[in-house]
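Asks: okay, sequence plus prediction incoming.
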Amino acid sequence: MKTIVRAGIVAGVAAASMVWPVSAMSDPGGEQGIRYVALGDSRAAGPYLDAAAMVGGCARADAGYPNIVAGSLRAVAFVNVACTGARAEHVTSVPQHTPTGSVPPQIDSVMPDADLITLSIGGNDLGWSGLVSRCYTELPGEDAHCRTDPDTTPRMNAALDALGPKITATLTAIAQRAPRARVLLVGHGGIYDNRGCWPNIPTSDADAAFVTDFFSRMNRVLADSAATAGAEFVDVTVGARGHDACAPSEQRWYEGRQSLSLAKALHPTAAGMRHMAQRVVETVRRTAG
């Protein structure tokens, strides 16, 4: 299932926190505005955040950042095909198998006349959770010392080295499909900070800092790929300090291994999605201005 929306301008709602479900939008008529397509994995889909995520196999929520961006920018056309579990090839060329069936490559839904395309991808390609799990401890107060493990860093390096070309190729394919569109690659990170909190983030503080650095390196790879392909990179870690998975639940933008909200474990909360949307909108408006 994909979300397709045409929207008129709705006034009087705060842009940074606005969510437009499909039923709230109307036909634009002759109005001109942004035609927006959202692509990617669960970081865009927002699994389990609301009832919409229970429909179809992609677990795509209305509370995901693409819907908020569409409302904030008053998009006159909006297509959201982000799908939980997606890898780069599911964006460009390979159908993705979901619990309810198969969905076509996401790029098939990109309008050639799109003005804006966002992409969240790379986490499943890296298999980051498996890499990071080497830093986890079984008991509080323990230290796995993954930061000095002779195998962990080489595995991370190899995964990051393989990621860059895949993301560059994906962004290039998107640009060829919609040559006039601004393409924004939305970064990763935010779950971890320089602290552990067993059992939610079951690492020592030193290993937590090591994991945080791994995501910083991942974002540098993504930023380089965006620059190479003529896209723009959105760093969602800006302004997110103190809202990691070890923060109090009311301040948390990302869940850890034990989710205390509707969000899937190790994914953004609804507040995190609003933050990510704000970063996208700020990027669009800043560079457009």
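Replies: Received, thanks. Residues are numbered from 1 along each chain as shown.
Asks: contacts and neighbour counts: CA atoms only from here.
Replies: OK.
Asks: tell me the SS of residue 38?
Replies: Here residue 38 takes the strand state, with states given by DSSP: H, G, I helix; E, B strand; the rest coil.
Asks: wait, residue 280 touches residue 69, no?
Replies: Yes: counting by C-alpha atoms under 8 Å, residue 69 is a contact partner of residue 280 at 7.2 Å.
Asks: comparing the two, which residue is more hemmed in?
Replies: Per other C-alpha atoms under 10 Å, whichever of residue 280 and residue 69 has more neighbours is residue 69, with 30 against 24.
Asks: so how far is residue 189 from the residue lying farthest from the centre of the chain?
Replies: Most distant from the centre of the chain: residue 30, at 32.3 Å, with distances by C-alpha atoms, centre = their mean. In this view, residue 30 and residue 189 are 40 Å apart by C-alpha to C-alpha, to the nearest Å.
Asks: next one: residue 199
Replies: Following C-alpha to C-alpha, the distance that separates residue 199 from residue 189 is 19 Å.
Asks: okay, pairing it with this:
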Amino acid sequence: MARTKKLRLLTLFGTALASCALLATGLAPASAAVSPPATHHGPPVINYVNLGDSYSAGFGTGTIVAGPLPGCYQTNGTSQVTLVAAQAHINLLIDAACAGAKTTDVATAATAVAPYLAQADLVTLTLGGNDLGWSTVVGACSTQGTAKLCDQAILATLLTLPKAAKSANKTLRIIDAATPGTILLQGYPRLFSPEFGNNPLITAKRAKQLNNLADLLNLSLAAATHGTSAQFVSVSSRFQGHGIGSPTSWLYLNPANPTDSFNLHPTATGYLLGYYPALKSRINALHLVY
């Protein structure tokens, strides 16, 4: 059941994006004990927990490092998480986002960091994309795939969506029960910019089809927040015109290495100008006092 949750006033979140970029630093794994709120004169300190998959773990920037949980990997690059955590009144209790995490893995991580969630005022995450096997779909529909493989992959994704949404809802309910904080679930960008025509990776026609799948995934994730206090935060409009195929793409792609683990993830610019503003805008719009 959804609960009313109050968040401490975030009056300093109006920091300019350029300043945020200068403040951003790589995150080391959190210590074993919950970090106490720092002594701070000004706005109340916000205790913050981050969960989720590679889009919350900073993949696409920096260097891969070990996270706080077994088998968990993140990066030390700029992301929406490092930008939020750089604010003077934010106390990052733990960043437990793990690359490759499926919805059930995020639920397991939430259980593992329950003591942190119990003290959190703000929880952010991304989830759902790995349940669909996006990299497999993109590979099948790329110029290296075939029409038959692509059509089969798209159909399989459509059939998997309801199950993924149900699992996302279950995970959000687990997080909701574990924290008094505000939960913000960020969606995924459309990966491609077909308006610029065909590109070496994918044709404009297939790019449009995969963008439609991304839209369906985001709609499913928004619906998955129902019955919980979680709020869905879209990033689609902010990435418009900056997908793969655009001369100003905000998504990482290494054509020479199709297995590069950073492929299809935001670049530092994508996190700075895409994910972070969407998150900051929603936090500012809450106007809640914890």
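Replies: In hand now; what should we look at? Just so it is clear, the model here is predicted, and its values are computed rather than measured.
Asks: and the TM-score between them?
Replies: For these two chains in superposition, a TM-score of 0.77 is obtained (TM-score structural alignment, normalised by the length of the first structure); 259 aligned residues with a C-alpha RMSD of 3.3 Å.
Asks: in the stretch 101-250 of the second structure, which spans are helices?
Replies: 103-112, 114-117, 129-132, 134-141, 147-178, 204-224 (DSSP state H, counting those that start in this stretch).
Asks: which residue ranges of the stretch 1-150 of the first structure form strands?
Replies: 3-5, 35-40, 77-80, 96-98, 101-103, 116-120 (DSSP state E, counting those that start in this stretch).
Asks: report the angle between the second one and helix 152-177.
Replies: Read that as strand 35-40 of the first structure. Here strand 35-40 of the first structure runs at an angle of 150 degrees relative to helix 152-177 (axes from the mean of the first three to the mean of the last three C-alpha atoms, to 10 degrees).
Asks: who are the packing partners of strand 35-40 of the first structure?
Replies: For strand 35-40 of the first structure, the packing partners by 3 or more C-alpha pairs under 8 Å, 6 or more residues apart in numbering; DSSP states H and E come out as strand 77-80, strand 116-120.
Asks: now the last one: how far from the chain's centre is it?
Replies: Offset of strand 116-120 of the first structure from its chain centre (C-alpha atoms, centre = their mean, to the nearest Å): 9 Å.
Asks: just want the most central residue of the first structure.
Replies: Judging by C-alpha atoms, centre = their mean, the first structure has its centre closest to residue 43, at 3.1 Å.
Asks: that one against residue 118, yeah?
Replies: No: counting by C-alpha under 8 Å, residue 43 of the first structure stays clear of residue 118, with 11.5 Å between them.
Asks: in JSON lines: the helices of the stretch 101-250 of the second structure, plus mean neighbour count and distance to residue 76 of the second structure.
Replies: Output for those, formatted as JSON lines (neighbours: other C-alpha atoms under 10 Å; distance: least, C-alpha to C-alpha, whole Å):
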{"stretch": "helix 103-112", "mean neighbour count": "20", "distance to residue 76 of the second structure": "20"}
{"stretch": "helix 114-117", "mean neighbour count": "20", "distance to residue 76 of the second structure": "21"}
{"stretch": "helix 129-132", "mean neighbour count": "20", "distance to residue 76 of the second structure": "21"}
{"stretch": "helix 134-141", "mean neighbour count": "19", "distance to residue 76 of the second structure": "23"}
{"stretch": "helix 147-178", "mean neighbour count": "18", "distance to residue 76 of the second structure": "25"}
{"stretch": "helix 204-224", "mean neighbour count": "19", "distance to residue 76 of the second structure": "27"}
